[in-house]
Every structure is written in structure tokens, then in C-alpha cells.
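Visitor: Predicted model follows, preceded by the sequence.
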Amino acid sequence: MPRPVAHDVSGTRGLLDRKDLLQLLDRAVTRRLTVISAPPGSGKTSLLRAWAGDPTTLRRVVFVSVERNQQNEQRFWSAVLDAIREPARPTTSAAPVTVPDVDEVIDSVLSELVEHAEPVVLIIDDLHELRSTDAFTQLEHFVAELPGNARVVLSSRRDPPIRLHQLRLAGAVAEIRAGDLRFTEAETRELLVGSGIGLSGEGAAALHRRTEGWAAGLRLAVISLTGHPEPERFVAEFSGTDRAIGEYLMAEMLERQPGEVQRMLLRTSLVDRMNGELADLLSCRPGSEQMLLALEEANAFVASLDAQRTWFRYHQLLADFLRLELRRTSADEVPDLHRRAARWFADRGDVVEAVRHMVAAGNWPDAARLVADHSFRWVLDGRAGTIRTVLQAFPEGASADHPDLALAHAAAELNQGRTEEAAAQLALAESHLPSAAPARRRRAVAVASLRLALARRSGQFSEVIEQVKMLDASMADASSEPLAMGSELRGVTLLNLGIVETWTGRLLEAERHLSDGAALAQRIGRPYLEVACRAHQGFPSRTVSVTAARERGRQAVALAERHGLDDHPILAPALGAVGGMAIWMGEFDEGERWLRRAWDVGSAHVEPATAVLLHLATGMLHAGRGQQRSALEAFTAAARTQSLLTGAHALAPRITGWLATTQARLGRPAEARATLAEFTPEPGRAGAISNARAWICLVDGNPSLALEVLRDIRDTTPPIDPFTLVEAHLLAGTAHLRSGDRDAAAAAAEAALATAEPDRLVFPFAMTEAADLLDVLRYHETAHRALLADVVDQLRSTSSPSDDREPPPHSDELTPSELRVLRYLPTNLTRAEIANELHVSIHTVNTHIRNLYAKLGAGDRSAAVHRARQLRLLSNRLPPASAN
């Protein structure tokens, strides 16, 4: 049974029971040697004293604290001997030296340990204060000679300079490090509650993020929060600039460093991450990498960001404190340091950091030009979200003073789906093109690209086509235009044209342009552009079967995964198409998985034209399962989203037809007729509307009129698309059956099976509630027995998916850091952008995502989000019908 030991970390009346940490130390001391290595203020001493003070223990605990800057090995070992002889009183190494010969003292220590019958644990705390090389050599031999009943715990701010490799190989060493001592978010909340501090969940999470679980930081924050009139505001403003935090870091960290290390720390605090080269540049002296490595090894609030230990960052509170101290002592140097950092990052292609430091140095014009020069590239690389991050460095309205920013703002607004704001910014950018230098031709290319994307996203399909014609003419005239620039614009043009042709039903033209665009993107090394083209090729046509279209969609997804683009909204059409094809083929569960993934990657930024597809497919899924009210909501959402487009979507007739059909099936024929009356289909695309009219006739009890409505569809030459035709045959069969003509009903059902078999179109049978009709067909010969059996099985087995949910995992299964990363997975942020939001390295994000996949049993991002929603770790939804 765990012992109830309270761990005092608050410095006030707040107590936190950290039984798991005490149990970790229990397990550790079963080894010969335990090393506890962590930064100052991590709670090492508090943990050891709580553990040593357990009255129920059956072992003898000897506690020695090394006095500050202890350089005398004789005093050190004499203190150890005195502590073993008087274990009831904690002893410091300041005790008088009673034996001049150190070896004799050590022999006496070993003899005293052997004489004890019960187990003995010798704790040496603050070992970093020991400055004697000889003492560490003696300590190494002492541990090697330790009797079997004795254990040693060494607690220090840095790993002790003794050789541990043989003990490690023998499994005789246990190590407890900063990560083990760090407070979790749950423990932070518990500490606040125990201290009587009323703070919101978000406030507690923010405090944990700022302190990074550092015990001393939490303790000082709790002291300040106790009785504070505005705790939420205090947490929002809490940083390393807090006086108590600053005094602690000054005394326990900065002042302990040599002068050259202090200089390096102060001047590198302006960057969020650094390597040796950048640190040398900022500190104006070589050797910074060695200093950073030494600081990391000394647990001095410095952490490496990569396995090679070449990139480093400071603890957030330390960085805050150092920046304040730099401004206090060397304010005149700050602008130049920012300029140096900006040049360094710009030379290495890190535009985000370069811009941040340019703005900090007051060099807004150059920062604006740098953003404008790279915004088009970010869009082409699928990193439009980066633009939003960069623009945060500028004050609101800066684009009016710096027109170069207008282009970047337009791309950022468009990426967020705010078309009106994007149009306004784009107009501002265009107004400055005539005065742009000839060398800034890329700006005009970017404007043209964004203008196309804006028109496409707004559903202005005819405008896209007109602009493409003008661009073709201008590109033909621009013989001096750089090849790469022309190729990029050509690829963007083919993409936009192909997407518009897809959504307007000109699939043969779309096939040609999207294929050309994908091939061009591959040649010029633009994988995002290639994926975007491929993602819109997963739709069946006269030359592409349902099976082939489905495979194309899967290949587009595989291509995106190879390039790390599987979490981008541009992939939503491919995911939606694959899901839709699965539903057409009666694989409803499979279709639902693909649709969930499509909504996840689309998030709030899915384009309206794509949202039309996803809403329609979602309605199909509900209708196929017999969930008519849910289907009505989805079809209504599809119609509402279609109305946002100024051009007609190719799916508009089908949306209107199925919306009216569902209204009729729910006993609302008047609403159904009104829905059809409001829609005028284009010539040659009235099949879905006629099917809906037939449904209404059947609901009204007029099968003969239904047959009359359907006659033109079934007899059309050349025939209409198989989807509409299968549905028409099934509706005709039902009309014949209700008229008492079973032979004609069977013939219609046979015709439906014949049309459906090449693509295995099972969904129309569920949509038209064809079970009674197929019962008639069983008494006749059919050439499609296998398909008939599959359809009948599907109609019998269709049921609503279970709402059962497994309980969420225990709190220790997902760490707070993993949960923070998990909350970003449903968004359209890339891993790099998540890392930027959380102020960690992409390596850290990748590690957390791998752990999340393993713990959630998921193979990709979408599956992880889906599983997390099942476990109530994220909001659980197939996006609402009103999403667009």
C-alpha cells in the first residue's frame, strides 16, 4: 500500500502528494547507486527529505549535504563518517576533521556500513558543490567497494564526474533526471487547488507551460498567487521578468557562471534557438558550442533540440530573465544583435526568424519585402500557414504603410477562407505593381496566382477561365521571363483551371489539364502542386470507372503521405472522393472512415466547392444507412454551401434531387416540390431532378405519372451517367410494382443490376429502398446473381453505427505534452507549424506524434484524431451540417 507522504513544493500551505515520484525513488535504491541530476529548484532535496523521513521504512537513511564550494576532501569524508555514526541528524561537510588520513576515513565509513545489519542508504545531496577532483576519484572507488547491504544516492545539479559505464552495464545504476521531477499539468492543477488558488483550467495550463513544470518556478508563482486579486491576469503576465524568478535565477544560475559564459547567455537570449555558429556571432567570440554543451550537461536550464546536440534553447523563464537583464545592462546593443540574427537566419533560408528579428531591430521595410518575396513560394510549397505566423511580427494595419505586406496578407486571408478580406488585400497589392521594379517580376506572378485561387475559391468559375486565357497570352509575350517563374505560374494555372473544370463537370478537360499540371509540378520539384492536381483526379467520368477513380484517389493520398502533406486541406477532395466511391459501392463503414479523414484535414478551411462534395457524401452515408433526418441535414448543408458559389457546381442537380427526395421520403412532398421549383438544371443535367420528381409522384401515390417522368431518362441516347440511370430503373421498378405489373418491375430491377454491375453501384438500391423490388426479382432468372446477393446482404445488414465509446485512457497514458500536440492534429497546421506554435523543435513534435500513434493504435494523423474523438480526448463529431 503506498505510503501517504506529502511533498511540500509550494512554500505555503499547499501540499502535493507525489506518491509516484517516491515510488520511483523506492525502485531506484534497489540498485547500488542512484544518481539524481536536475537543475536548481527541481525539487531534488525536497524529494530526498520526504523519502528519508518515511517513518515506516525498514532501512537506515544517512543524509549528508555538501557545503557550498567544498574543496577539502578530508572535510567531506569526515562529514560522511560523522553522519553514518549519527544518522538521526543531517550533517554537512562543514563538520570538523577528526582523522587526517582520508583513506582511513573512507575505510572507517565502509566498516561502519558493514556493521549495520539492516540496509543502509547513504544520501549525498548538493554534490555539485564538491570541488575536489581527488574526492570524486575516492568516491568512485568507494562506490565500487560498497558492501552488499548499502546503497548510495548522489544528488547534484550535474552528472557527477565519476565513471559509471561499468555499473551501467551491470545494471547497478538508477538515474532520475529533470524530466522525472518535472510537474505534469495535472499535478500543477492539483498544487493550485491544494494551495487554495482559484484559477481556470486554461490559466493552470498556461502556468504549466510557462514554468515547463519547474518546481521552483511553480513554488514562486504560487507564493505570488496566494491572495492575488487577479490570478488570471497574473498568470497571463507571468514570466522570467517576475522579480522573484529573476532573483532566484540571478543567484542560482547566472552569477555562478564565468564572465564569458554570462556574456554569451545574455547576447544569445534574443533568439529562440541557436547553434554554436550563431552563438559565436552574437557573443563576438568563439567557443560558444562548448559553453552550451557544458551548460546542458550542468542542467543549467539549457536543452539540446536534436540528437546531435548542435541546436539549443533556454528554458522559457531563463530566456525571459536574460532578455530583461540584457536590456537593463546593454540596451544599446540590442538592435544590432537583432540585425545580426536577422542576417544569419536570412542567409540560411529561415525567413520566419529573419523577419522576426528585422522587425525587432526596427527594419520594417526590409522585413516586408522579405515576406512578400517568399509568400508565393510558401503557397506553392503548401506552407500558407507560415505566412500567418510571420505576419504576427507586424502590427495591425502595417500593410497600408508597407504595401509589400498586402500580398502576404492576401495569401493568409485566402488560406483561412476569408475571401472578402483576401480580395481587399490583393487589390492593394495590385495597385502597387506598376511602380514595382522590373526585378520584382515574381510579385506580379504571385498576384496572378492568388487572383486565380481567389476566383476559384469564391466559385467564380467563369472568371477563372477568362483569367487563364489572359495569362496564357501574357506568358506567351513574356519571352524574357525566367523559366522557373513561368513554370510555377503555368502549374498554378493548370491546377486552378483543372479544379474549376472538375467542379463544373467538364471532366475530360479537367483530366488533361490536371495531368499536365501534375507532370509539370513533378518536373520543377513542387510536390504540393503535384498533390493538389492529383487530389482532384479521383472522380469517375465516361473514360474513368468508379474503381479506377477510387484507385486514383488512393494514389493521391499515398503521394501526399510520401511528401508529408497528408494533413493539408488540399487533400480533402481526394479523401472525399475515395469515401464517396466506397459509399457508392455499398462500403459504408469504409466510406465513413475516409470522410472523417477528409473533414479532419479540411478543418475550418475546406473550400466551399470541396465542402459541397463532403456534405453530399455525408448525406449519402446517412441515407444509405436509413438515417433520413441526418441525411436531410447533410443535403441541406450541401445546398447551402453551393449557394455560396457564384458558379454552378457539377453536383448541384444531384444535391437538389436528393434533398427533394429525402424531403419526400420524410413525408414533406410540398417542401420537395418547392425545392425542385427553385432549381433550373442546365441542359442535359436534369436526370437527378427527374428522379426526384418520380419519387414525389410515388409518395403522392401516382406510380403512372412517375413512370412517365422516368421514361425520358431510361430511353436517353446516348445514355446518361450510370448513377442516375440505376436509380431511374429502380424507381421505375417500384412504380411498376405498385401498379401491379410484377414482370415489368422485375425487368426494371434486372436493368438496374446490369447498369450497376460494372462499377458495383450498391448505394442506389439503398437510396431507393429497393428491398421489396428485389424480392420480386428473386422469382425470375437473373444474370447478376452475385451482385444481387451482395445488394440484398447490404440492405439487410444496414444499421446505424454504434454510439458506444470506450473510456478515455488513464491520465498517465498520454503526457501533457502529447495532449498539447494532440489538440493541434485536427487543424491544418503542419508539424513544423505545430512546433512553432508550441515553441518546441520539430523533432520534439515528431516524437510526440509517434508516441500518440502508438498509444492510440493509429497509423496516421486522421486515424489518431478519429481515435482521440472516440476516447473523448477531442470534440467528437463528423463535422456539423452547417460547416463549409
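Guide: Okay, I see it. Numbers count the residues shown, from 1 in each chain.
Visitor: contacts, neighbours, all on C-alpha from now
Guide: Fine.
Visitor: Helices of the stretch 601-750 of the chain, start to end?
Guide: Along the stretch 601-750 of the chain, the segments classed as helices by DSSP state H, counting those that start in this stretch run 608-624, 628-642, 652-665, 669-677, 687-699, 703-714, 722-738, 742-756.
Visitor: Dump those helices into a markdown table; add mean neighbour count as well.
Guide: A markdown table is the format used below for these (neighbours: other C-alpha atoms under 10 Å):
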| stretch | mean neighbour count |
| --- | --- |
| helix 608-624 | 27 |
| helix 628-642 | 23 |
| helix 652-665 | 25 |
| helix 669-677 | 16 |
| helix 687-699 | 25 |
| helix 703-714 | 19 |
| helix 722-738 | 26 |
| helix 742-756 | 22 |
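Visitor: Figure out which of those is closest to residue 602.
Guide: In this view, the helices of the stretch 601-750 of the chain are compared for proximity to residue 602 by C-alpha to C-alpha, and helix 608-624 is the closest at 8.5 Å.
Visitor: Residue 126 is nearest to which of the helices of the stretch 601-750 of the chain?
Guide: Within the helices of the stretch 601-750 of the chain, the stretch nearest residue 126 is helix 608-624; the backing value is 61.7 Å (C-alpha to C-alpha).
Visitor: now that closest one against helix 628-642, angle please.
Guide: For helix 608-624 against helix 628-642, the angle by axes from the mean of the first three to the mean of the last three C-alpha atoms, to 10 degrees is 170 degrees.
Visitor: Show me what helix 608-624 is packed against.
Guide: Here helix 608-624 touches helix 572-584, helix 588-602, helix 628-642, helix 763-767, going by 3 or more C-alpha pairs under 8 Å, 6 or more residues apart in numbering; DSSP states H and E.
Visitor: Below is an additional structure, to be compared with the one above:
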Amino acid sequence: MKVTAMWGMSLAATKLRPPLPPGQLVRRSRLDDILDSGIDGQARLVLVSAPAGSGKSTLLASWLAGRPEAVAWLQAEESDSDPARFWSYLVEAIGQAHPIAASDLKPVVVGSNGDDLVVVTALVNALAEVASPLVIVIDDYHLMDNGSVQRGMERLIDLCPHQVTIVLSTRIDPPFRLGRLRVRDQIAEIRGADLRFDTDEASGLLGSAVQSLDRALLDQLCGRTEGWAAGLVLAGLSLERATDPSEFIEAFRGDDQLVVEYLRDEFFVAVDVDDRQRLLETSILEHLSGALVDSVTGTAGGAKWLSDTASVNQLLIGLDRTRMWFRYHHLLRDLLRLEAQQAFPERIPGLHARAAAWFESHGDHGQAIVHRLAGGDVHEAAQLLLVHGPRLLASGQIETLRGFLEQLGDVAKTMTWCALLYGWCEYIGGSYSRSEYWLGIMLDVAPEGFDQTPAISLRMNISLARGDVATALDTARQVTATDRLMSYSCDLATATGAAYAWAGQADEARRALRFAAEKAAAERFRTAHVLALVYQAIVEFEDDSAASAQTAASTAVDTAQKFGLAAYHGVAPAYAIRARTGGDPARAHADALHALNLARRASTDLALGFVLTACGDTLIGLGDSAGQPLLAEARSVFARCPDPGIAGRYLTRTESRHGIAEVSGSRVAVLVEQLTEREMAVLRYLPANMSQRDIASELYVTLNTVKTHCRAIYRKLGVGDRKAAIQAARDLHLL
């Protein structure tokens, strides 16, 4: 994950190491034994599941400090539910703990937008190369509410090599098949009841606060709190000031309501006015440093205040050994925010504005946007997305970007770049109509003279995704008529080459795709690089050169495997082509099945229909009865495409060869008969999304006249329908 400022690197690093132990650290050997048995017994998962304030993080940090294994620690936050963000941080955490090639895995995460199948496959392969033991800890895992992250983590637990143990600390059980792990004796568990402090442990936790208490009072205190760590800590703070400890314990309650009452009746009474104000004002922050505290509160001495507060209050947790960054215990933070909302609601937007300004000045536009939105300043947040939005898009953090855009509300419809970013989010999510809608909004609000080149790649991708090769081809021709390919990122060149490839324009496709692959390699944009190679294989396959197609497809597959993208759905056509052109029946069958599995996950109609056709063709040739239904499925896919280009013709050709259709589908070399001027006029309208009645109206002729011309066009081109006629006309350079 690219971080541009030194402070940002420091803050990000706090997510990747265990919290510092509290001053009163209690070794809990009975729990350490359970955790040790999980590691030593090679359990795949160690699950620590208990309510907030139970001492989960402290237990794990102190236990791991005494273990010999390397430890990768990730402190999860709500924003980490974005799959690309989550896996990027986890890969970085593992890379810091063990010599895996994190620099090679990160592009896989980014390029696949955090696709769980792609990332976990690559990560497991990297971990398999590590010989020494490794413990991977994810703290506060309950904050991960993304289905893709959950699927990926369960798969990672299933596939991890034996020397790797995954530890999850969570308030609620993850949605995994835990019963299966229990039956296989592959899980060690610590529950809320296990984490309750007994009397001896409570004595160590409270330290000097209970020196004057006899055993009976200490037993009673543990009973009142039910051994709840947070309740004991709060009780200890009050006991230091209590004139009658036995009376205090008698009245003390150890449930969640205790915390609310304690903060109002005990905690705030004990701190002076200035400290109370600073606590409330900084409650809007997830992490605190001295400089940040000073900026938000308008005071000085924030660093010393944090250090002094942490030394006497275990609810302020240090995040690094330099004692630069801290965070409030979640219980304290939530209740401070509640109190601040009641004490000065009108000041909270201003506090967020100060925090946003500080983060922006230090280069963290993401946190700046979070605070702008929290403070209700959506216009300023939208302005920041001009810089930060493309970064999120480039890093694959689509869910994070979408979340920001959704919070903008109607403001997103008034700003060019927000509409464009929304269009990309919808496209990547497979909502092509919504993507086109946002592209239209972008054009409506774009100021005069606005360079629309950044939108061209999206426009071509939408057209191809909907199976409209004609529209994509028109756009591609506009691009190559200028020097835009040289001036913009590789995704524009890849989309341009794809449009030419699906349109059967081999020479133009080869030029664009060769350039796209070179540019993607230089930019380290690995998915674009792989896709450029995949489309090169499609071009060679359409050119009826089996040897060249086999070589190109193998190059695409090998490159994908090298980049850790072998499970990326975009590679499916290359596997399908390698299956169709290969000489080894067993490998061809395996490639075909793999291609089908990939293509069904997220492919566009063009790619899916092509893969279905190629795999059906291959399986029929191998005597597998599953092949023919694939061709029928491909026909239904192409039926919803306005213009499937060469993919549609390949299906017709395949159906003819296997006796499923009468029309040959062969490439037209010459016209059966020259088209008349009026037939040419009608032909030019065929690629457009217009009915024959619409064409008749446009040409000021009757509907029957257009129907007559269309029949003549099909006959002279040697095809049976409109879509085939469009592709045949392109082959003959009539369109």
C-alpha cells in the first residue's frame, strides 16, 4: 500500500504490530496453555471470541511475546472491510513478519480488486514457500462485514500450509463452518467465560488499588464484575479514591451499564475540566498523536498529555513503542462520543473540520475525507475525491470509493470526476446500465473544454461488456486517430486493443495490444498486462493460426501464473484457447474446465460466450457430452448482445462444424454480389441500436423496403442474420 507521508507510514505501521502491554500485565498461564496447544497441535485456527472489554488483545499480545514463532499482526478497522484494503494490509503484515514476496503479492491484490479467489490462491502459494512457523493474528475481526473477505479468510484457513496458524480475535463468531474444524480437531477456542479473571488474576490486574482488600472483598468484586476485565479496570480506578472500599464494592455493578454510569459519575468527576474537555474533543479520532490532538483541540502539550494519561489509565492504549500513537479503548471511545454529542453537539462539525485539515496537510486524503463527511462538509469531501478517488480506483479499493460516493448524495451528480468515479465503480461491480447512467451524468455536468479522454476507456469497456462491438470499435477508432494512447495509462490502450480484437481487425488490434502490454509492464499494472496478452491470443485464434494462438495463449497463462493471477477471471479465454489448440487431450480437458469455472465468475457476455463456445468445441471434440449444452448456452448469451463481433461468428462456425446449425459461419472472403448504393445505406445503420422501422424512418423509406434490402445484404454477404452481416461487412472493410 503506497503511503506518501512519513507520519502516514508510522500510523499505518501501528495496525501491523500488537498493542503495547498495560502497566499492570497479568500472565494468564491457564489461557496461555490453550493457545500453546493450538500452535503446537498445528490447529488451523485459534479463535478468541468474547465481548468487548474482555482483554482479548492484551492476552494475545502478551502470549505471543513469549512464543518463538514469527508473528504477523493486523489490527482491523471498519474501513478494512474493503477487500482490496484488507488483503493489502494482511499481505503487508505477513511480509513484515516473514520473507514472502509481498511486493509481488500487492499487485495481485490491486489488480484483482481484492478478489478473494485470486488473492488467497496467490497468498497460499507464497506461504507454502516459507519453511519456518508463522502466526497470523487479526484483531477485532468482527469489524469485517464483507462477504468476499469472509469467504477468502475461510478459504485461507482451509488451505494454509501446516506451519501457518491463523488467530482471530473477535466479539462475535465469524460465519465460518466452525463445526467442521472442531470435528477435525483443527481449532483451539477461548470464549468469554474463559477470559473471566479469577481472584488471583484480578489481584494482579488491579495492583496497588486492592492492596488493602482482604480475600473476601476481592472475591466479591470478581463476582460483581463476573471477571470482566474492563469492569475490573474501572473498579480499580475508583477504588484508589474510595474512602470505604467495602461500601463501594457492595454498590458496584459490573455490567455494560456500569461503564456509562462510571464515566458520568466517577471518571469525569476525577479529571480536571481541561482534561475532560480534551477527552471529549478528541473522541472523534480513531487514533491520536500529540500533534493531532493539539490541532483538533487548539491546545499544546498533546504528546505529554497522551503519555501521562496512558500511564495511569489502561483505557488509553499505546500503539507503538515510541509512544507516538494511541487509541482509546473502544468502550471509552464510544461513550466519550456519546457524552460529547450531549455536551456540545454544535462544535462537533468544527472538530471534524480541524481533523480533516490536519490529515490533508499530512497527505492522508482518505482520513481527511472521512472527517469531512463526518462533519457534514460533503462539498469539500467531493473536492478531495478529485485527488484521492483515482488512487482508490488504482489500488482496487472499490468498496471504499463507493462508500465515499454514496455519502456524497446528490452532490456526486454535480461534479464531473465524482460521476466518472461512480461510473467505474458500477462497471467493476457489473452494473453496466448504472455505469452508463453515471457516464451520461458526467457528460452533462462536464465544463466546456473538459478533456473527456479519461472517460473513453470506461465508455469502451461498457460497450464491450454489453456485447456492443460496433460502438466500442467506433470509440477505438477515435482514440487511434489521435496520440491519446501515448498520453494516457495502459488501460486505455488495453480497451482499444480489445475493441479491435472483438471486431476482427487483426492488424489494428496487434498494434494496440503490443503497445498496451509494454505500457502495462512499465506501469506495473499486471491485470492490464495479462489482459493485453489474452486479447492477443484471441486475435491469433481468430486468424486461424492454431500454432500462433497456442503460443499466445500459453504466454498469457504463464504470465498470469507468474503474477499470481492464474485464478483471475480475465484469463479464462486464454485457458479456453489453449484447450482448443492443444494436442494433449487430458490437458485440454483440464484447461477447458478451468476456463469455464473462471468465466462463470465475473466475465462479460462477450468473454463468457467466447469461452463457452471454445470449451464446448473442445469438449465435443474430446467426445464429452457436456460440450453441446455449452454451445446452446453461448447462443443464449450472444442473443442479448447487440453485436458480439467475432465471438458470435465463432459460435455459428462451431455449430455448423458439429452439425448443430446449417449456416457455415465462415469468414467472408469476397462478396457474392456487390451491394447497391441503397443497400450500403442500410448496411451502415445495422451496427446501430436501431430497429428496421427506425432505419426506415431515418432513410425516409418504407419498412418493407428496408426488409428487402436487409435480405439482399444477408444473401450477398453469405450470412443468415443481422449480427453476422455486421461482422462480415467489417471483414470486408465495408464498415
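Guide: That came through fine. Given the structure is predicted, the values throughout are model-derived calculations rather than measurements.
Visitor: Overlay them and tell me the TM-score.
Guide: Scored by TM-score structural alignment, normalised by the length of structure 2, the superposition of the two chains gives a TM-score of 0.52; 471 aligned residues with a C-alpha RMSD of 5.1 Å.
Visitor: ok so, going back, any idea which of the helices and strands packed on helix 608-624 of structure 1 gets closest to residue 523 of structure 1?
Guide: Residue 523 of structure 1 sits nearest to helix 572-584 of all these, at 22.0 Å, using C-alpha to C-alpha.
Visitor: neighbours of residue 510 of structure 2, just the number please.
Guide: Neighbourhood size, residue 510 of structure 2 [other C-alpha atoms under 10 Å]: 21.
Visitor: how close does the counterpart of it in structure 1 sit to residue 491 of structure 1?
Guide: When structure 1 is aligned by TM-score structural alignment, residue 510 of structure 2 is paired with residue 511. Using C-alpha to C-alpha, to the nearest Å, residue 511 of structure 1 is found at 14 Å from residue 491 of structure 1.
Visitor: same thing with residue 659 of structure 1?
Guide: In terms of C-alpha to C-alpha, residue 659 of structure 1 sits 37 Å off from residue 491 of structure 1.
Visitor: do the same with residue 734 of structure 1
Guide: 49 Å.
Visitor: and the helices of the stretch 601-750 of structure 1 as TSV, adding distance to residue 384 of structure 1?
Guide: Compiled in TSV, these are given as follows (distance: least, C-alpha to C-alpha, whole Å):
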stretch	distance to residue 384 of structure 1
helix 608-624	18
helix 628-642	24
helix 652-665	30
helix 669-677	39
helix 687-699	38
helix 703-714	46
helix 722-738	37
helix 742-756	42
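Visitor: Which of those sits closest to residue 865 of structure 1?
Guide: It's helix 608-624; of the helices of the stretch 601-750 of structure 1, that one is closest to residue 865 of structure 1 (C-alpha to C-alpha) at 17.9 Å.
Visitor: I'd like the distance from the closest one to the chain centre, please.
Guide: Computed by C-alpha atoms, centre = their mean, to the nearest Å, the chain-centroid distance of helix 608-624 of structure 1 equals 25 Å.
Visitor: Would you map the helices across the stretch 51-200 of structure 1?
Guide: Secondary structure of the stretch 51-200 of structure 1 (DSSP H, counting those that start in this stretch): helices at 73-85, 102-115, 133-144, 165-169, 178-181, 185-194.
Visitor: out of those helices, deepest packed?
Guide: Highest mean neighbour count of the helices of the stretch 51-200 of structure 1: helix 73-85, a mean of 24 (counted as mean count of other C-alpha atoms under 10 Å).
Visitor: Quick one: list the elements packing against it.
Guide: In terms of contacts (3+ C-alpha pairs under 8 Å, 6+ apart), helix 73-85 of structure 1 is packed against strand 60-65, strand 91-92, helix 102-115, helix 133-144.
Visitor: thought residue 602 of structure 2 was touching residue 569?
Guide: Yes - at 6.4 Å, residue 602 of structure 2 and residue 569 qualify as touching, with contact defined as C-alpha atoms under 8 Å.
Visitor: More neighbours: these two, which one.
Guide: residue 569 (25 against 16).
Visitor: Tell me who's in contact with the more buried one.
Guide: Neighbouring residues of residue 569 of structure 2 by C-alpha atoms under 8 Å, 6 or more residues apart in numbering: 598, 599, 601, 602, 603.
Visitor: Excluding covalently adjacent residues, which one is nearest to the last one?
Guide: Leaving out its chain neighbours, the residue that sits closest to residue 603 of structure 2 by C-alpha to C-alpha, 6 or more residues apart in numbering is residue 569, at 6.4 Å.
Visitor: follow-up on the earlier one: now distance to residue 834 of structure 1 too, for the helices of the stretch 51-200 of structure 1, in JSON lines please.
Guide: Converted to JSON lines, the helices of the stretch 51-200 of structure 1 look like this (distance: least, C-alpha to C-alpha, whole Å):
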{"stretch": "helix 73-85", "distance to residue 834 of structure 1": "49"}
{"stretch": "helix 102-115", "distance to residue 834 of structure 1": "54"}
{"stretch": "helix 133-144", "distance to residue 834 of structure 1": "44"}
{"stretch": "helix 165-169", "distance to residue 834 of structure 1": "37"}
{"stretch": "helix 178-181", "distance to residue 834 of structure 1": "22"}
{"stretch": "helix 185-194", "distance to residue 834 of structure 1": "19"}
